[in-house]
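> here is my input, please return the structure:
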Amino acid sequence: MSEDSDTYRVSDPQALKAVAHPLRVRLLGALRVDGPATATELATRFGESSGSTSYHLRQLARYGFVEQDPEQRDARERRWRSVHVYTSWSELEIGGTAEGREAAGFMRDRQTEVLMANREAFERERDAWGPEWIDAAGQSDDLARLTPASLKLLYRRVQAMVKEMEAADAADPAAERVMLHFAAFPIRRFVK
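Presented below is the predicted three-dimensional model:
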């Protein structure tokens, strides 16, 4: 996980619970991926009322996840943008309360749902991507014996490699946005 200015490090279970709301996590994701938008634009996209999206955007702003976009296209509209690219938290810190564990669990479930939705979208559209992307895309699993310290180091190295490759590909017209998911959980026995 990245621990720089692009990352909102949540330490308050209330803040994680605030973003863990099903609509709020979708609004934040849309602002992060697609850029600034109005409550009305987001309402249309998600089939909600603009009053509802406006309320949830204000709640996200209250906890520091979003802010009004300082580069408004029109003085009459209120555009919102994500403040950070990533959200992270310490499982140990957040998991100290039932509320924190519930919020963290919801966020992990949401990440899994996003992974599945992106995989399904790729499968539906695979022919439009061309052979290079079809060959490069995919997922895999691995099993390794690691210490907690090694696993944390692995997260940091993967994040550093992603940033390095993103910088190297920044000007390449063949570059596309790629949703990356990295999950690692200790197991004592194979489940299912």
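> from here on, contacts and neighbour counts on C-alpha atoms
OK.
> what is the top helix by length along the chain packed up against?
Secondary structure of the chain per DSSP state H: the longest helix is helix 98-129. Packing contacts for helix 98-129, counted by 3 or more CA pairs under 8 Å, 6 or more residues apart in numbering; DSSP states H and E, involve helix 13-19, helix 91-94.
> compare with the first, here's sequence two:
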Amino acid sequence: MSEERPVQRGMTISDPQVMRALAHPARLEIMDHLSSTGAVVTATQCAGLVGLSPSATSYHLRELAKFGLVEQAPSRGDGRERVWRSTTAGFSVGGSEEPEAQAAEQALIDAYLSRDFAKLRDWFARQHDASKDWREASALMGQRLILSADELREVNEKVREVLAPYRVRDREGEIPAGARQVAVHYATFPVD
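Presented below is the predicted three-dimensional model:
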């Protein structure tokens, strides 16, 4: 029996210590998995996900817990097994004008983009091994728009609304046959 939890919301991280702790490929992968799925996992289960030993993964889970990003979940059995869960449904970074926080934010963003662009490159390197259906459904787009800051906020909110019903943690029980997890990368920023 699992403990009822309130609906989780995303958090904004502005503390440079938290950003530096999170700017590690294994920790980013752990957080992505736990926050996007709502899963409750052991260090051993997580180890396969991040390609590390269970003891190294346990260390990373404890480090994430120090900063309140994950927590121990109620035991699933006899209490000997240590299970972990995310404390948030996602996170964003920023909001500080301090140089130390801005440097930590940049390091975290660099780690995040490096990880995700590696996955993007991997897909395009192996896409020819995928079914025609998945190749044709996948997309890489780039568009230029002319928007005010208010219009850009409106576009971003509309994109969030379109994607929300398809989030991994919200699709339980209604997943269509043949469905797979799909990464969506979306960035909006002014270019001069």
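> give me the TM-score for this pair.
The TM-score (TM-score structural alignment, normalised by the length of structure 1) is 0.77; 182 aligned residues with a CA RMSD of 2.9 Å.
> could you export the helices and strands packed on helix 98-129 of structure 1 as CSV, including mean neighbour count and distance to P70 of structure 1?
CSV is the format used below for those (neighbours: other CA atoms under 10 Å; distance: least, CA to CA, whole Å):
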stretch, mean neighbour count, distance to P70 of structure 1
helix 13-19, 20, 22
helix 91-94, 14, 32
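> in CSV: those, plus distance to L151 of structure 1.
Formatted as CSV, those follow (distance: least, CA to CA, whole Å):
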stretch, distance to L151 of structure 1
helix 13-19, 23
helix 91-94, 14
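> state the distance from R156 of structure 1 to S88 of structure 1.
Per CA to CA, to the nearest Å, R156 of structure 1 is found 13 Å from S88 of structure 1.
> quick one: the helices in structure 1?
Under DSSP H, structure 1 gives helices at 13-19, 22-34, 39-46, 50-62, 91-94, 98-129, 131-136, 148-169.
> tell me the most buried of these?
Highest mean neighbour count of the helices of structure 1: helix 13-19, a mean of 20 (counted as mean count of other CA atoms under 10 Å).
> chain center to that one: distance?
Distance of helix 13-19 of structure 1 from the chain centroid (CA atoms, centre = their mean, to the nearest Å) equals 15 Å.
> mean deviation, that helix versus structure 2?
Following superposition, helix 13-19 of structure 1 is found to deviate from structure 2 by 2.5 Å on average (mean CA distance after the TM-score superposition for structure 1).
> so that helix matches what in structure 2?
Mapped onto structure 2 using TM-score structural alignment, helix 13-19 of structure 1 covers residues 16-22.
> how about residues contacting the matching stretch?
Residues from elsewhere that reach stretch 16-22 of structure 2, judged by CA atoms under 8 Å, 6 or more residues apart in numbering: 13, 27-28, 63-64, 67, 93, 100-102, 104-105, 107-108.
> now the residue most central in space within structure 2: closest residue in space, sequence neighbours ignored.
Closest to where the C-alpha atoms of structure 2 average out (CA atoms, centre = their mean) is D32, at 2.9 Å. Computed as CA to CA, 6 or more residues apart in numbering, the closest residue to D32 of structure 2 that is not its neighbour in sequence is G90, at 7.8 Å.
> just give me the match in structure 1 for that neighbour.
By TM-score structural alignment, G90 of structure 2 lines up with Y86.
> what is the burial count for that match?
By other CA atoms under 10 Å, 18 other residues sit near Y86 of structure 1.
> now it: how far from T7 of structure 1?
5 Å.
> repeat for D74 of structure 1
Taken as CA to CA, the span from D74 of structure 1 to T7 of structure 1 is 29 Å.
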